[in-house]
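Engineer: Quick one, what's the 3D model for this:
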Amino acid sequence: MASKLSLDPLAVLVALALAGAALSMTIALAQASRERAPQAVLANQTSASVAEVNAVESQALNSRWVVSADEAKQLIAQGATVLDARGGLKLQKPLARAIAVNWKQFAQPHAPDQGKLLDDDHLLTQKLQAVGVSRDKPVIAVGDPARGWGEDGRVVWMLRTLGHQKAVLVDGGYQALVKAGVPTAWSAATVAPRPGDFVVERTTAWTIDRAQLKAELGQQNVVVIDTREAREYAGATPYGEQRGGHIPGALHIYYKDLLDQNGKLLPREQMITKLEQLGVTQDTQVVAYCTGGIRSGWFTSILSDLGYKAKNYAGSMWDWSAGPVASYPLEKTN
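Structural biologist: This next block holds a predicted model:
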């Protein structure tokens, strides 16, 4: 005869309560998981969107050589490298986190080649890495357009020529950045706290040497532009040129004629008009020069930003005037 199973009523009630609690917890966890899933997807989509926007902005710098102070401020907040290229004109406080550079530290040391970039790519790589230049990080060169010599444009031209695709200068320079709220510091370092990883890979897209320029003189679609002061174009030699005058056939426009009295670039349409008056079109190959490729480096950067084909003759008058008179003549004007 089978024995009867005896159950404690209290135990049964406890078991049922525990089972119910477990079921309720399972249902609650499932519901929470469903609620969190869209939020997680939205968060991932938002992060992806921000990264995509930053990537687009970074990609856009490939074709832009000039940015506004507000754009530069945003790039600095995102970690761009800032190079203060003002040199001896640094009378104001430097920008916070900026690394002080001088165009001369990347150029050949002896006359008449002091306008040319160093020939040693390994040495240039070391120097640029020391000031924090990295492959994929934008570089912002800062100058003093109103009182300087276009050093920021020279640095941008140099970096582009050495293979960096995201080097830009700031319209209005230092003063515009300070006005935009970029903080300053009491002093600027000359070495970055963390070295960059940029490696020099030269391009000839924006540079030309003396022999190449001589060969291109007189070609129909080539316009040579002297960016110095009018007195230098006429024949004055205030900066150590061995001979005075200008390269035969060169047209003249002082590089600061593209700036207003406050050191800001003229409106795009006005700059284009000035260039058209010189016979420069989008199809023209412009070759710019000055004394040592500084002012003309700036000019080349501005024209490149405007979409023109421009090359900087870095050796410029120091180099040309040192050549044999018969091979590298100069013209003078009254």
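Engineer: going forward, measure contacts and count neighbours with C-alpha atoms only.
Structural biologist: Fine.
Engineer: ok, which stretches of the chain are strands?
Structural biologist: Along the chain, the stretches classed as strands by DSSP state E are 66-67, 81-84, 99-100, 139-142, 167-170, 222-226, 251-252, 285-289, 309-312.
Engineer: Contacts made by the fourth one with the rest, please.
Structural biologist: By CA atoms under 8 Å, 6 or more residues apart in numbering, the list of residues contacting strand 139-142 from outside reads 72, 80-86, 133, 152-153, 155-156, 166-170, 173-174.
Engineer: what's the closest of the strands of the chain to Glu35?
Structural biologist: strand 81-84 (42.0 Å; CA to CA).
Engineer: Contacts for that closest one, please.
Structural biologist: Contacts for strand 81-84 (CA under 8 Å, 6+ apart): 76, 94-95, 97-101, 131-133, 137-143, 152.
Engineer: Stretch 145-161 too?
Structural biologist: Here stretch 145-161 has contacts from 65, 84-86, 89, 102-103, 117, 141-144, 165-169, 172-173, 202-207, 261-264, 293-302, using CA under 8 Å, 6+ apart.
Engineer: now the other sequence, so there's something to compare against:
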Amino acid sequence: MKLGLLVASLLAVLVGCQQKPTKIVTQEPVIGENITAERLMKDNPVILDARPSFEFNLAHVPGAINVRWEDFSQQNPKSRGLLQPDLFSLARRLSLIGVDPQTKVLVLGKGPQGAGEEGRVAWTLKVLGVKEVYTVLHTSYREMNPTKEAPLVQNKPYWKPDVAETLTTDFKDFKNMVSKADSSLVVIDVRSAQEYALRNLSQIKDVKASVINMNWTEFFGEKGLPEKKIESALYEKNISKDTKILVISNHGVRSGAVTYALNFLGYKKASNFAGGYEQWK
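Structural biologist: Next up is the predicted model:
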């Protein structure tokens, strides 16, 4: 009898020591470990919409401002991927739509249905020194912010851009770097496989650098933000966060988007050859 009571007592203690199930409240992660959709909407970011103007006029987020990547670029058709040389003028233009280096900015776009326009705009802002820039699919915005309307934009004082020169590489430097067999350097061609098969840098005799093809859409997730999973694919290609990466596309739009994504994910040695194949030829 005493043995039975002892066993019953031990079972009661063990059951009492078991922890109750923890109720887990999850937020859908947008990128990394600590950025969520809710946090993106905190502090009323400036909303830029990089879609074509006719799509913007058909339907857009209240308070959003329509910008085109071409608004910041040169007009010469042979080098239209290059930013306008007067970067201070670009910064002044941004101040008139409420953007300065401390402004949180969301750039809306079409994601894989587009050509990387929102990523190119985000890259431009990062080159000019804007610290917090996020790309988001236009169709995802309402899911992230179902109740609040976008705030009215207020002008900011003029500011001088603190240019992030490492995010862009000019033609002379690009040509010089790819002409050397440098194992610490890789060129990522982010055009489609079909474009790459027709013409790419590895077919040029003077190019000694390693050239690989990865479609630009691989670098962005379902919500339009940089895709953290791409790190595994890059690792398999021996590309680490210490690797020097030159990104190329036809005229610096898709490559600008990928450079933005890589920088966002911690690949601080990634740079956009903004002139692209248009300037190379």
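Engineer: out of the contacts of stretch 145-161 of structure 1, which are buried?
Structural biologist: 65, 84-86, 102-103, 117, 141-144, 165-169, 172-173, 206-207, 263-264, 293-302 (16 or more other CA atoms under 10 Å).
Engineer: quick revisit: need the strands of structure 1 in JSON lines with distance to Trp320 of structure 1, can you?
Structural biologist: Shown next, in JSON lines, are those (distance: least, CA to CA, whole Å):
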{"stretch": "strand 66-67", "distance to Trp320 of structure 1": "29"}
{"stretch": "strand 81-84", "distance to Trp320 of structure 1": "30"}
{"stretch": "strand 99-100", "distance to Trp320 of structure 1": "30"}
{"stretch": "strand 139-142", "distance to Trp320 of structure 1": "28"}
{"stretch": "strand 167-170", "distance to Trp320 of structure 1": "28"}
{"stretch": "strand 222-226", "distance to Trp320 of structure 1": "13"}
{"stretch": "strand 251-252", "distance to Trp320 of structure 1": "16"}
{"stretch": "strand 285-289", "distance to Trp320 of structure 1": "10"}
{"stretch": "strand 309-312", "distance to Trp320 of structure 1": "13"}
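Engineer: among those, which is nearest Ala37 of structure 1?
Structural biologist: Closest among these, once you apply CA to CA, is strand 81-84, at 38.4 Å.
Engineer: in structure 2, what residues pair with the closest one?
Structural biologist: Mapping strand 81-84 of structure 1 onto structure 2 (TM-score structural alignment) gives residues 46-49.
Engineer: Give me the mean distance between that stretch and structure 1.
Structural biologist: After superposition onto structure 1, stretch 46-49 of structure 2 sits on average 1.1 Å from its aligned residues (mean CA distance after the TM-score superposition for structure 1).
Engineer: residue ranges of the helices in the stretch 151-300 of structure 1, please?
Structural biologist: Assigned by DSSP state H, counting those that start in this stretch, the helices in the stretch 151-300 of structure 1 fall at 151-161, 173-179, 210-216, 230-234, 268-277, 295-305.
Engineer: helices and strands around the second one, which ones?
Structural biologist: Spelled out, that is helix 173-179 of structure 1. Secondary-structure packing of helix 173-179 of structure 1 (3 or more CA pairs under 8 Å, 6 or more residues apart in numbering; DSSP states H and E): helix 69-77.
Engineer: Any buried residues in stretch 111-124 of structure 2, and which?
Structural biologist: Quick answer for stretch 111-124 of structure 2 (16+ other CA under 10 Å): 111, 115-124.
Engineer: Repeat that for stretch 112-130 of structure 1.
Structural biologist: Applying 16+ other CA under 10 Å to stretch 112-130 of structure 1 flags 112-118, 124-130 as buried.
Engineer: cool, stretch 190-199 of structure 2 as well?
Structural biologist: 190-191, 196.
Engineer: Is it possible to get JSON lines of the residues you listed that adds distance to Glu218 of structure 2?
Structural biologist: Formatted as JSON lines, the buried residues of stretch 190-199 of structure 2 follow (distance: CA to CA, whole Å):
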{"residue": "Val190", "distance to Glu218 of structure 2": "9"}
{"residue": "Arg191", "distance to Glu218 of structure 2": "11"}
{"residue": "Tyr196", "distance to Glu218 of structure 2": "15"}
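Engineer: tell me which of those is nearest to Trp159 of structure 2?
Structural biologist: Val190 (33.0 Å).
Engineer: what's the distance between the alignment partner in structure 1 of that closest one and Lys127 of structure 1?
Structural biologist: Matched to structure 1 by TM-score structural alignment, Val190 of structure 2 sits across from Thr227. For Thr227 of structure 1, the distance to Lys127 of structure 1 equals 28 Å [CA to CA, to the nearest Å].
Engineer: repeat for Glu269 of structure 1
Structural biologist: Counting by CA to CA, the gap from Glu269 of structure 1 to Lys127 of structure 1 is 38 Å.
Engineer: try Glu35 of structure 1
Structural biologist: Counting by CA to CA, the separation of Glu35 of structure 1 from Lys127 of structure 1 is 54 Å.
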